[in-house]
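Enquirer: Okay, predicted coordinates and the sequence, questions at the end:
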Amino acid sequence: MADAFDLIVLGSGPGGYVAAIRAAQLGLKTAIVERELLGGICLNWGCIPTKALLRSAEIYHYMSHAKDYGLVADGISADIAAVVKRSRGVAKQLNQGVTHLMKKNKVTVFMGTGKLAGKGKLSVTGADGKTTELEAKNIIVATGARARDLPNLPADGEKVWTYRHAMTPKEMPTKLLVIGSGAIGIEFASFYNDMGAEVTVVEMLDRIVPVEDADISAHLEKALKKQGMTILTGAKIDTISADASGVKATITTKDGKASDGQYSHVIVAIGIVPNTADIGLKELGVAVDDRGFLKTDATCKTNVEGLYAIGDITAPPWLAHKASHEGVIAVEAIAGLHPHAMDPLNIPGCTYCHPQIASVGLTEAKARDAGYEVKVGNFPFIGNGKAIALGEPEGFVKTVFDAKTGELLGAHMIGAEVTEMIQGYTIGKTLETTEAELMETVFPHPTISETMHESVLSAYGRQLHM
């Protein structure tokens, strides 16, 4: 006889484990199924351990520039093995934290490979080959996604890496090729550049971090080139091959010129593939879009009764915090609480390169394309006392408003600590604030966050410090 639950969650990433916790809070008998490590990719191989790596690179960068702060640091060096060990330790700590949260909330954990076995049914095959049958009125699928390979050169963990290999390198790259300039590609490019590798980034579109505002892209490209990176936009990989000595690539740049390059390693960061195969979705007739991602409604429900989907197997943006919020929405819908639908324009995005990037809402171009008449504010970090005192004068804040109503349509930031600051604008958008409330908000001095206030003032010709 199958074990019965009110809810089964397939996948324990930031969407799955948060959904399980919220379900337990609402009194639902809940089970969670995980084939590898509790916490999923984010905690174990994504968001968290990469930030630990980037923190080490940031400290190394500051040590290398100690004289800029009146300090002396001689003979410094980086130990890539020790840096990776620290990162893995952080991931392990958080994995243990999720394990504790499951016990605390009385969520039953099944370790093994889960597969839908019909409506309301799920089988779990453990490492020992034994299968456990589960059933529940509702199931949430939160199986996430994996890195997309180059069609002619799959990652091997030796010379050809995905993000997962790049987090635990067997050796330090000397000359690194990064294909793709989204958040993952740029973060690893930034990390390895700070750690001393010679880095080249290839992007097929006309600018790096192409989902960001064009002004952000331009500023980041300038900053990364200043740090020594080679940035090739509007470029394509004609041929690429790898052997024991490294990677050889022929790259055609936007001027039509092709050239051969030899690299020690390549990181492929060209997108993700949803983990939807072989888990019983096709047999149930679950609807997917043209790219293979599951279609869901405002409460994360699929076209199959009792089956919900959240996170990276559904529509973008593919972000951990979006998955977590979807988990809460799905569970509250199951419990009959009628949750509010999530507005994708209120989901912030952060890229932890150096300098950092953060944004929420519409870019200036997308706001204009949507028919808005806009007012745009822009304030540089060089006009901010705290940024100068920190030795971080590069960066700016850009705000986009509806000229007719004063609604905050979007905010875009680049510079030190902007990933911590963006939530101020995110709260403002969620509260449907206008320029009036933001202007009347008192920002503490001295903080970099004052640039946020000044950018709003700038949109209306009222900036004070520039």
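Expert: Structure received. Everything numeric in this text was worked out from a predicted model, so none of it was measured.
Enquirer: C-alpha from now on. contacts and neighbour counts both.
Expert: Fine.
Enquirer: Counting by contacts, list what the helix or strand hosting Tyr192 packs against.
Expert: Element membership of Tyr192, judged by DSSP states H and E, is helix 183-194. Helices and strands touching helix 183-194, by 3 or more CA pairs under 8 Å, 6 or more residues apart in numbering; DSSP states H and E, are helix 47-64, helix 163-167, strand 175-179, strand 198-203, strand 349-351.
Enquirer: Okay, angle between that helix and strand 198-203 too, please.
Expert: 160 degrees (axes from the mean of the first three to the mean of the last three CA atoms, to 10 degrees).
Enquirer: hmm, who's touching helix 183-194?
Expert: For helix 183-194, the surrounding residues in contact (CA atoms under 8 Å, 6 or more residues apart in numbering) are 53-54, 57-58, 60-61, 163, 166, 173, 178-180, 198-201, 209, 224, 227-229, 267-269, 350-354.
Enquirer: picking up where we left off before, relative to Val83, which of the helices and strands packed on helix 183-194 is closest?
Expert: helix 47-64 (6.6 Å; CA to CA).
Enquirer: Toward the C-terminus, what is the element adjacent to the closest one?
Expert: Once the chain leaves helix 47-64, the next helix or strand it forms, by DSSP H and E, is helix 80-104.
Enquirer: How about that following helix, which residues are buried there?
Expert: 80, 83-84, 86-88, 90-92, 94-95, 98-99, 101-102 (16 or more other CA atoms under 10 Å).
Enquirer: Presented hereafter is structure B, for comparison with structure A:
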Amino acid sequence: MKKFDYIIIGTGQAGTPLAFSLAETGTVAIIEKDFLGGTCVNNGCIPTKAYVASARKMWDAKNGVEFGVEITGKIKANLSEINARKQKLVLESRENIESAIEKNKKITLYKGEAHFSSNYEIKVGAEKLTAKKIFINVGARAVVPETYKEVPHYTNENILELTDLPKHLIIMGGSYIGLEFGQMFRRFGSEVTIIERSDRLIGREDENVSDSVAEILKAAGINIVFNAKEIHVKQEKKTILATMDNRKVSGSHLLLAIGRTPNSDTLHLENTDIKLDEKNYIKVDSYCQTNVEGIFALGDCNGEGAFTHTSYNDFQIVESFLLKKKEKKISDRIMTYGLFIDPPLGRIGMTKKEALEKGYEVLVAHRPMTKVGRAKEKGETLGFMEALIDAKTKLFLGACVLGVGGDEIIGSITNLMYAKQPYTVYRDAVHIHPTVSELIPTMLEDLKPIKK
């Protein structure tokens, strides 16, 4: 049994910075069953956004004529080269982590799957480790229902390893991951069909966001099938056939983007007192502590956020807690995220539905991108901006920017919400012209109440 001051399971966006922080005060064992860097580095943010960038270049090349730019000759996506560019970026990040760990004499890396033998004892292959403080950062993976396991399929973890373009990509699931991959492969030249069980895309969003996103994707030539309740999928020769009620879709490749599930089931937590919720997420308090003293869960596996930025914030929360400062906690976090289609969606705080359900008197500011000068100059007028204001306090309840630069613009409202400043601060500020964000103050001059 090897004793350490700290054990970290997983090298994702919470585990890796935590390892270097803890190494300043003690010995650290960090365990990784796969590639270093977790989802973000290997099959999440870095690789997918590299592909999104290539897809954007395809769009630019094909739409140059509208801007007076004539491009002659055949425009083709070389998926092999796109993959190679992606892989270079991934390897650079992965190798940077590996090099930093190797140089730190206080950190010992163990490759293999971690299994709890008891609350404070962990096996990694033949090795047995123990520590009084253990940090679980094992992430999550794509849901693969039993009905799909016998059918050739891809998830976000392996579809970016393709080097030949799918002729017709069928995507199960009309939420964030499925939509990003759908638009990406459509721009590369694949036919794409998205199959969604409900009557609209990304159901957690307000209906006007869902409807606008659907319009954007349909305008790009993506087929969307709604209300697909009874879905049966099989392979016939080299064709994937999906049947829904009396509707049929046949394609060459199948991507499952149905949802995510935590990797807590790999840890043998039945040998511990650590509690899980009904979805197998590890239960934590506002400081990422489990019910077992000294054991913490960070990142996707704790169910308190499913993003790189929330995982990193979990690291900050735990670090602050261990330093006995307790300056940060999960309950202070305002949910913000992006949908990285083009144009992107930036979201912060509550939706209209959530705000009304919580009893707020809500004022709404709305402006379509067709009324934003810079968007028109860029030739990108799809989408809109919208902000929700508490009529009593004048504070932002939430906002979304679905349009050019939306993933970056939302940060200005994020800062104001954390500062707990009224919307009038933004409204009365002087912004650079010409920009997209300069129209947010104009938008905030026209607030309208919505009925509960």
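Expert: Arrived safely, thanks for sending. Quick caveat, the model's predicted, so the values are computed rather than measured.
Enquirer: Can you check which part of structure 2 the helix holding Tyr192 of structure 1 sits on?
Expert: Helix 183-194 of structure 1 corresponds to residues 176-187 in structure 2, going by TM-score structural alignment.
Enquirer: Please apply the same query to stretch 107-121 of structure 1.
Expert: Aligned using TM-score structural alignment, stretch 107-121 of structure 1 spans residues 107-121 in structure 2.
Enquirer: Not counting the matching stretch itself, show me its contacts.
Expert: 9, 19-20, 23, 27-34, 101, 122-125, 128-134, 266-269, 271-274, 292.
Enquirer: Please repeat the previous calculation with a cut-off of 7 Å.
Expert: Here stretch 107-121 of structure 2 makes contact (CA atoms under 7 Å, 6 or more residues apart in numbering) with 9, 23, 27-33, 101, 122-125, 129-132, 267-269, 271-273.
Enquirer: again, but for stretch 61-75 of structure 1
Expert: Here stretch 61-75 of structure 1 has contacts from Asp194, using CA under 7 Å, 6+ apart.
Enquirer: can you rerun that using 10 Å?
Expert: Stretch 61-75 of structure 1 has contacts (CA atoms under 10 Å, 6 or more residues apart in numbering) with 55, 57-60, 76-77, 191, 193-196, 354, 389-391.
Enquirer: related to what we said a few turns ago, mean per-residue distance, the match of helix 183-194 of structure 1 versus structure 1.
Expert: Stretch 176-187 of structure 2 differs from its equivalent in structure 1 by a mean of 0.7 Å after superposition (mean CA distance after the TM-score superposition for structure 1).
Enquirer: For the match of stretch 107-121 of structure 1, buried residues please.
Expert: Ile107, Thr108, Tyr110, Glu113, Ala114, His115, Phe116, Ser117, Ser118, Asn119, Tyr120, Glu121.
Enquirer: now the end-to-end length of it.
Expert: End-to-end span of stretch 107-121 of structure 2 (CA to CA, to the nearest Å): 18 Å.
Enquirer: Kindly report the same for stretch 383-399 of structure 2.
Expert: By CA to CA, one end of stretch 383-399 of structure 2 lies 14 Å from the other end.
Enquirer: That one maps to which residues in structure 1?
Expert: Using TM-score structural alignment, the partner range for stretch 383-399 of structure 2 is residues 395-411.
Enquirer: What residues of the matching stretch count as buried?
Expert: By 16+ other CA under 10 Å, the buried positions in stretch 395-411 of structure 1 come out as 395-403, 406-411.
Enquirer: what's the offset of that stretch from the middle of its chain?
Expert: 23 Å (CA atoms, centre = their mean, to the nearest Å).
Enquirer: how about the spatially most central residue of structure 2, what does it touch?
Expert: Structure 2 has Phe307 as the residue nearest its centroid, 4.8 Å off, counting by CA atoms, centre = their mean. Contacts for Phe307 of structure 2 (CA under 10 Å, 6+ apart) come out as Gln13, Thr39, Cys40, Gly44, Cys45, Gly299, Asp300, Asn313, Met335, Thr336, Tyr337, Gly338.
Enquirer: now, among the residues you listed, which is nearest to Asn415 of structure 2?
Expert: The nearest member of these to Asn415 of structure 2, counting by CA to CA, is Thr336 at 11.2 Å.
Enquirer: Isn't that closest one up against Thr351?
Expert: No - assessed by CA atoms under 10 Å, Thr336 of structure 2 is found out of contact with Thr351, at 11.3 Å.
Enquirer: hey, what's in contact with both of the two?
Expert: Contacts common to Thr336 of structure 2 and Thr351, judged by CA under 10 Å, 6+ apart, are Gly398, Ala399, Cys400.
Enquirer: Gln356 of structure 1 matches what in structure 2?
Expert: Using TM-score structural alignment, Gln356 of structure 1 lines up with Pro344 in structure 2.
Enquirer: actually Thr441 of structure 1, not the one I wrote
Expert: Match for Thr441 of structure 1 (TM-score structural alignment): Ala429.
Enquirer: My reading is that its match lies in a strand. Confirm?
Expert: No - using DSSP: H, G, I helix; E, B strand; the rest coil, the secondary structure at Ala429 of structure 2 is coil, not a strand.
Enquirer: Look up how far Tyr312 of structure 2 lies from it.
Expert: In terms of CA to CA, Ala429 of structure 2 sits 31 Å off from Tyr312 of structure 2.
Enquirer: The two: who's more crowded?
Expert: Each of Ala429 of structure 2 and Tyr312 has its neighbours counted (other CA atoms under 10 Å); Tyr312 has more, 20 against 9.
Enquirer: what kind of secondary structure is that one in?
Expert: Per three-state DSSP, Tyr312 of structure 2 ends up helix.
Enquirer: any idea what sits nearest it, other than its immediate chain neighbours?
Expert: Among residues not flanking Tyr312 of structure 2 along the chain, Ala14 sits closest, at 4.9 Å (CA to CA, 6 or more residues apart in numbering).
Enquirer: Could you measure from that neighbour over to Lys3 of structure 2?
Expert: 22 Å.
Enquirer: Please enumerate the helices of structure 2.
Expert: 15-22, 38-42, 45-62, 79-103, 176-188, 207-219, 308-322, 352-357, 373-378, 406-418, 423-427, 439-444 (DSSP state H).
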